[in-house]
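A.B. asks: 3D, please:
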Amino acid sequence: MKTPKSKPLATPALPPEIDPAQSVELLKELHILTRDGKLNQDSRRKLKQVYHLFQFIEKLLGELPASAQGLTLADHGAGKSYLGFIVYDLFFKALGAGHIYGIETRPELVAKSQELAARLGFERMSFLNLSVAESTQSDLLPARIDVVTALHACDTATDDAIAFGLQKNARAMVLVPCCQAEVAACLRQNKALNGTKTPLAELWRHPLHTREIGSQLTNVLRCLYLEAWGYQVTVTELVGWEHSMKNELIIAKYTGHKKRAAAERLASLLAEFGLGSLLTTRFQLPQDSVAA
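C.D. replies: You can find the predicted model right below:
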């Protein structure tokens, strides 16, 4: 009597949320997938955000002209580099050219990302232990970066990413702002003075409203600033509000057409809200963009 041969174990089916082109090994190393290929609720939420953001980035990258050196992308506040690794895996890996730079201040996360990239053979990825502001002056990055991303870069780190993009002549920027506190602090500081100048000060009289108005105003100013410097700006949701309250996605594509009207509106808004000092620091406009 013949002993029946045992059937090979079937490969477990991946969750339907996983892109079929995605490296399963990468997702396991990023702890998005468990070792047996499962998704928990937190990983499902995180993956949905990153995949949704990738769709926007992929479209932007596809619209850019090709070159022998390939495209470059700088990811600011990279953290564990979920975004950078997935963009590389789904877009850059097959191109044979181009480079992704992950910029992060925590050295232990930089070291882990460097080790993972080496292990997976992601040769055209670099991870730099720098702040966003430091990266603007660093010679470890090329003179030009095609796409700048900043996913949940906290408070003024988003503004630093914009400054970096302007200096590097970025063709596109993809920004998900987070914890916008600087403008709210300025509103709070000037609250008594503004209350006597404009009834608009009622919008930020209460502390909760100060925080909310400060956050909203910050992103409005950023959009006008980008338009003033020659970018076409789109604002949309990253994912549904049930997944994240930090939900605003700003996409800026360079057109070269600097909008004088945007610069004038930005300057007027800063004056109206008692924030004129930010014109000399955070929101320096192109020369001759605002009428005297």
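A.B. asks: okay, CA-based contacts and neighbour counts for the rest of this
C.D. replies: Will do.
A.B. asks: verify the stated contact: residue 109 with residue 102.
C.D. replies: No. Here residue 109 lies out of contact with residue 102, judged by C-alpha atoms under 8 Å, at a distance of 10.3 Å.
A.B. asks: more neighbours, the two?
C.D. replies: residue 102 (26 against 17; other C-alpha atoms under 10 Å).
A.B. asks: now the other sequence, so there's something to compare against:
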Amino acid sequence: MNEVIKLLNDIILNEEIIYAVLSGVRKKDENNFNKVTIKPVLIKGNMKLQFAYNYKNKVLHKNLELAESINEIVNLLDENFKQGVIFAKESDYHILISKREKVTILKKKPTKEKVYLSHNRKKTYIIEDGEPCDFLIRLGVMNENGKVLSKRYDKFRQINRFLEMVVDVIPKIKTDKGLNIIDFGCGKSYLTFALYHYLVNVLNLDVNIIGLDLKRDVINFCNEVAMDLNYNRLKFIHGDIKDYNDFDKVDMVVTLHACDTATDAALVKAVNWEAEAILSVPCCQHEFYDKIQNPILEPMLSHGIIKEKLSSLVTDSLRANVLEILGYQVQLLEFIDMEHTPKNILIRAIKADGMNNEKAVESYIKFKEFWGLNDLYIEKEFGDKLKEAIK
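C.D. replies: The predicted model follows:
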């Protein structure tokens, strides 16, 4: 490992590191992290490296001093991973470790630009403040010069947070034959336009995106904006989630404020389409409020405000469990509050063929029993598909 330590000292202590990924676990363990990503961050004027430990259903972060970071990377390569890629200003370095612990370092041309961290800790966004973006200008988030309006900065942050979620999803789905994407309950469609902008204008992918909503005036407005921007593969349709059947195959389903069981209806559609990716921010979960029961938890359930929060968490937990049973890898992530609801959990699900769901089934049965849940909408809508998976 001496050559690795020398390389890390040169890159990290000279603040040349841009990004790094450690992967290829030595021993698979569902309870342990399967990948670590590393990037520089500026905290109180001092550069540190932020380690993101990617588990199956969560990501944990840790910020380390530069010298500590070197030790952490060496330990991770020694104990957990067989390979690493370090992107630096002058070169990319691929570190490979054989079964006999032979270390090979391949030096290649740089593929990433150096990130310069400002002392005011300005956040780097996918869509930057100060760079004109056509749909944000048209929707009144930016002025003509690309400056984000102060009263719309929360919306700007929300759009970028959503795109961060999308960035993580795209490498995990097939994009070579084009993508069909449905946004159920699209509303004013800030995020729908953002999705189209990123996939088409930035990534140059072949996509068809349909936004669906029950408000005709909203649909008319969004179609007008799409036409003005020449977003030719983006269409908005008036209609209900449950009744939409225009596509035989959908690759990604987005639902960002479907109320109560409308979220479940969207998830059912997505699974039946065998969608490769699902991004859902539920809101207004009412169904479980009158259904959850557990005598031991009565001190919590006897208070309306606590019961409401609890029922929302139980609802989203069960939704994630159902998706796991039906073959999806699921993460519950923190989003940004929507304008009309404080709900800020995003369900991100990626289809995983051949996934073993025995543990998910066992958890589902015990979870329902613990909360006294029966006669659930999502079970009725999935019908035999879920019954067969649980057997």
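A.B. asks: can you calculate the TM-score here?
C.D. replies: Superposed pair, TM-score by TM-score structural alignment, normalised by the length of the first structure: 0.80. Supporting alignment: 262 aligned residues with a C-alpha RMSD of 2.7 Å.
A.B. asks: residue 85 of the first structure -> the second structure?
C.D. replies: Correspondence of residue 85 of the first structure to the second structure, assessed by TM-score structural alignment: residue 193.
A.B. asks: spatially nearest residue to that match (excluding sequence neighbours)?
C.D. replies: Closest residue to residue 193 of the second structure apart from its sequence neighbours, by C-alpha to C-alpha, 6 or more residues apart in numbering: residue 135 at 6.7 Å.
A.B. asks: give me the element the one you found is part of.
C.D. replies: Element membership of residue 135 of the second structure [criterion: DSSP states H and E] is helix 134-138.
A.B. asks: corresponding residues in the first structure for that helix?
C.D. replies: The aligned range for helix 134-138 of the second structure is 25-29, by TM-score structural alignment.
A.B. asks: chain center to the matching stretch, what's the gap?
C.D. replies: How far stretch 25-29 of the first structure lies from its chain's middle: 22 Å, per C-alpha atoms, centre = their mean, to the nearest Å.
A.B. asks: quick one: contacts of it?
C.D. replies: Contacts to stretch 25-29 of the first structure, defined as C-alpha atoms under 8 Å, 6 or more residues apart in numbering, come from residues 33, 34, 35, 37, 85, 116, 120.
A.B. asks: from these, pick the one nearest residue 51 of the first structure.
C.D. replies: The closest of the contacts of stretch 25-29 of the first structure to residue 51 of the first structure turns out to be residue 85 (C-alpha to C-alpha; 11.6 Å).
A.B. asks: and that closest one, how many neighbours does it have?
C.D. replies: Counted with other C-alpha under 10 Å, residues neighbouring residue 85 of the first structure total 23.
A.B. asks: please, where are all the strands along the first structure?
C.D. replies: 72-76, 99-104, 125-129, 147-154, 172-178, 231-237, 248-254 (DSSP state E).
A.B. asks: out of those, which is closest to residue 273 of the first structure?
C.D. replies: strand 172-178 (20.7 Å).
A.B. asks: between that closest one and strand 147-154, how big is the angle?
C.D. replies: 10 degrees (axes from the mean of the first three to the mean of the last three C-alpha atoms, to 10 degrees).
A.B. asks: mean per-residue distance, strand 172-178 of the first structure to the second structure?
C.D. replies: In the superposition against the second structure, strand 172-178 of the first structure averages 1.1 Å from its aligned positions (mean C-alpha distance after the TM-score superposition for the first structure).
A.B. asks: the contacts of stretch 25-29 of the first structure into TSV, with extra columns for distance to residue 290 of the first structure?
C.D. replies: Shown next, in TSV, are those (distance: C-alpha to C-alpha, whole Å):
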residue	distance to residue 290 of the first structure
33	52
34	55
35	57
37	56
85	41
116	48
120	51
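A.B. asks: which member of those is positioned nearest residue 213 of the first structure?
C.D. replies: residue 85 (34.7 Å).
A.B. asks: separation between the closest one and residue 219 of the first structure?
C.D. replies: 27 Å (C-alpha to C-alpha, to the nearest Å).
A.B. asks: how many other residues sit next to the closest residue in space to residue 194 of the first structure that isn't next to it in sequence?
C.D. replies: Closest residue to residue 194 of the first structure apart from its sequence neighbours, by C-alpha to C-alpha, 6+ apart: residue 201 at 6.0 Å. Number of residues near residue 201 of the first structure (other C-alpha under 10 Å) recorded here: 21.
A.B. asks: quickly note the distance from the closest residue to residue 240 of the second structure other than its chain neighbours to residue 189 of the second structure.
C.D. replies: Sequence neighbours aside, residue 214 is the residue nearest to residue 240 of the second structure in space, at 6.3 Å (criterion: C-alpha to C-alpha, 6+ apart). Distance from residue 214 of the second structure to residue 189 of the second structure, counting by C-alpha to C-alpha: 13 Å.
A.B. asks: who's more crowded, those two?
C.D. replies: Comparing residue 214 of the second structure with residue 189 by other C-alpha under 10 Å, the one with more neighbours is residue 189, at 21 against 16.
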